[in-house]
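Asks: Structural data only, the sequence is not supplied:
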């Protein structure tokens, strides 16, 4: 594969929340002890189920789906609680989005490495109005250009239109691009419809995506340079408005 521009999703591709710790604290207050890894896997499987069965929901304002999501998570763990009480506890524990989303340890390093190798690096994300604040707090805002967010452009993945908007802003062709995200139905399907190559992040091997075939799967963005840079050696540098991006 030869690419000159790499696009990224945001949530659970570049940034994450320590949501499992808040959930475990709630359980402790209810007198229940569950291991953190079991809770992490349950969240992962909940994410994948919502991505598959309810496309686009996880990119909306959180209050529109949160009790529904937490209710399913509880059910998957064999638990049941007063959802109003539980969701209030979890939301208050996590605080404002820009404070609770953190960059994965490898994210900034990989973005800088790609830019230093003259790849264009941008963002296409289904996200609410907090997206830029989240990026700034995570230290990633100045490493991505352009930044295309569904709540700002009025269209969401997997609609090819959001990818076309991004391509136009970057001044690149779809066949020059690779899209990297953790949601097969939004990220892989959407980017393919727009003519881009794609790479799917799944941190638990095939768990939660057993129904998917033919996707290029990696565990994290940290694996990208080993797969992408050698194959793109000697490929022309990405140029935006007549200048080479460094």
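Replies: Received the coordinates, thanks. This is a predicted model, so every value here is computed, not measured.
Asks: Only C-alpha atoms from now on, for both contacts and neighbour counts.
Replies: OK.
Asks: So which residue of this structure lies furthest out from the middle?
Replies: Here the chain reaches farthest from its C-alpha mean at residue 31, the gap being 33.1 Å by C-alpha atoms, centre = their mean.
Asks: Run through the strands of this protein in chain order.
Replies: For the chain, the strands defined by DSSP state E occupy 5-8, 15-17, 101-103, 120-125, 147-149, 177-181, 197-201, 217-218, 239-240, 243-244.
Asks: Identify the residues contacting the third one?
Replies: Taking C-alpha atoms under 8 Å, 6 or more residues apart in numbering as the criterion, the residues outside strand 101-103 that touch it are 14-18, 134, 137-140.
Asks: nearest residue to residue 134 other than its sequence neighbours?
Replies: Sequence neighbours aside, residue 98 is the residue nearest to residue 134 in space, at 4.3 Å (criterion: C-alpha to C-alpha, 6 or more residues apart in numbering).
Asks: do the same with residue 217
Replies: residue 200 is the one closest to residue 217 (C-alpha to C-alpha, 6+ apart), at 4.7 Å.
Asks: residues touching the residue nearest to residue 84 when sequence neighbours are not counted, list them.
Replies: Spatial nearest neighbour of residue 84, chain neighbours left out: residue 67 (7.5 Å); criterion: C-alpha to C-alpha, 6+ apart. Going by C-alpha under 8 Å, 6+ apart, residue 67 touches 83-84, 87.
Asks: now residue 176
Replies: 2-5, 196.
Asks: list the contacts for residue 123?
Replies: If you count contacts by C-alpha under 8 Å, 6+ apart, residue 123 has them with 7-10, 144-149.
Asks: Below is an additional structure, to be compared with the one above:
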């Protein structure tokens, strides 16, 4: 029900914000599946870590168990369980332990070891792949005189991940849902981002791949939201062509059109 109410609020707000214009001075970015992606399937990466601990498990079984554990933890402990006194590391440890427990692994010491290792492994670039168009788009935005920040439903590892992937220097600030205490599509995280920008929403753009979390929520505040749809699979009728991107290479020219 909360998601439906949020969606209704966002949709109604778009009617009031769509006409606001002004020069773009800041570009805000989503990260996962926008600038970078997980290099291999979670099942494969979890199985690799399990093998180091002496376990051999089928990838598909682990993948299915992970999806179930992730959904359950997201429902019971949203935004890394901050409201229940958890943090990102404790939350992910719960997901990992639930995943392997479903696959028959019950040794608590082994589960703790694998959970710690996986959390640390996902800090580094070996488990992440930067999209080919990410660096060029970020550099182009800087060349156009625009400052850049991140608004992401990520945990505290984001800075280390971006540093390892060679992207950190592009950003003036990183705002994660763990750090902000709220997660997209809650508009509060974007309001916090606007405070960091120090400019009205009409002077800020946001790029992301999620229709509600990134596009609708940012647009509801008057931010220039762009929906990244690399595979042309998001058929949302209320997203006009000028708000859609099939590649980040399209963004600089689009931003220049907005600014001119």
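Replies: Received it, and whenever you're ready, just let me know what you need. Fair warning: this is a prediction, and the values are worked out from it, not measured in the lab.
Asks: quick one: TM-score?
Replies: The TM-score (TM-score structural alignment, normalised by the length of the first structure) is 0.65; 205 aligned residues with a C-alpha RMSD of 3.9 Å.
Asks: got the contacts of residue 67 of the first structure as JSON lines, with neighbour count columns?
Replies: What follows is the contacts of residue 67 of the first structure, written out as JSON lines (neighbours: other C-alpha atoms under 10 Å):
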{"residue": "83", "neighbour count": "15"}
{"residue": "84", "neighbour count": "9"}
{"residue": "87", "neighbour count": "21"}
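Asks: quick one: the helices in the second structure?
Replies: 2-17, 42-52, 59-76, 78-81, 88-102, 108-121, 134-143, 158-164, 177-180, 187-197, 217-220, 251-259 (DSSP state H).
Asks: Going by contacts, tell me the helices and strands next to the second one.
Replies: Read it as helix 42-52 of the second structure. Under the contact criterion of 3 or more C-alpha pairs under 8 Å, 6 or more residues apart in numbering; DSSP states H and E, helix 42-52 of the second structure touches helix 59-76, helix 108-121.
Asks: cool, and the first one?
Replies: Helices and strands touching helix 2-17 of the second structure, by 3+ C-alpha pairs under 8 Å, 6+ apart, are helix 217-220.
Asks: residue range for the helix it packs on in the first structure?
Replies: Helix 217-220 of the second structure lines up with residues 190-193 of the first structure when matched by TM-score structural alignment.
Asks: Please apply the same query to stretch 150-170 of the second structure.
Replies: Residues 123-143 of the first structure are the counterpart of stretch 150-170 of the second structure, counting by TM-score structural alignment.
Asks: First-to-last residue distance for that stretch?
Replies: 10 Å (C-alpha to C-alpha, to the nearest Å).
Asks: follow-up on the earlier one: turn the strands of the first structure into JSON lines, including distance to residue 25 of the first structure.
Replies: JSON lines is the format used below for these (distance: least, C-alpha to C-alpha, whole Å):
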{"stretch": "strand 5-8", "distance to residue 25 of the first structure": "32"}
{"stretch": "strand 15-17", "distance to residue 25 of the first structure": "15"}
{"stretch": "strand 101-103", "distance to residue 25 of the first structure": "18"}
{"stretch": "strand 120-125", "distance to residue 25 of the first structure": "30"}
{"stretch": "strand 147-149", "distance to residue 25 of the first structure": "32"}
{"stretch": "strand 177-181", "distance to residue 25 of the first structure": "29"}
{"stretch": "strand 197-201", "distance to residue 25 of the first structure": "28"}
{"stretch": "strand 217-218", "distance to residue 25 of the first structure": "31"}
{"stretch": "strand 239-240", "distance to residue 25 of the first structure": "48"}
{"stretch": "strand 243-244", "distance to residue 25 of the first structure": "49"}
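Asks: closest one to residue 93 of the first structure among these?
Replies: Residue 93 of the first structure lies closest to strand 15-17 among these, at 11.7 Å (C-alpha to C-alpha).
Asks: what distance separates that closest one from the centre of its chain?
Replies: 9 Å (C-alpha atoms, centre = their mean, to the nearest Å).
Asks: Tell me the spacing between the residue nearest to residue 217 of the first structure and residue 96 of the first structure.
Replies: 28 Å.
Asks: More neighbours: those two, which one.
Replies: Neighbour count, other C-alpha atoms under 10 Å: between residue 200 of the first structure and residue 96, residue 200 has more, with 21 against 12.
Asks: The more buried one contacts residue 185, correct?
Replies: No. Between residue 200 of the first structure and residue 185 there is no contact under C-alpha atoms under 8 Å: 10.2 Å.
Asks: Which residues are in contact with residue 192 of the second structure?
Replies: Contacts of residue 192 of the second structure (C-alpha under 8 Å, 6+ apart): residue 180.
Asks: 10 Å - rerun?
Replies: When contacts are counted by C-alpha atoms under 10 Å, 6 or more residues apart in numbering, residue 192 of the second structure touches 151, 175, 180, 182, 198.
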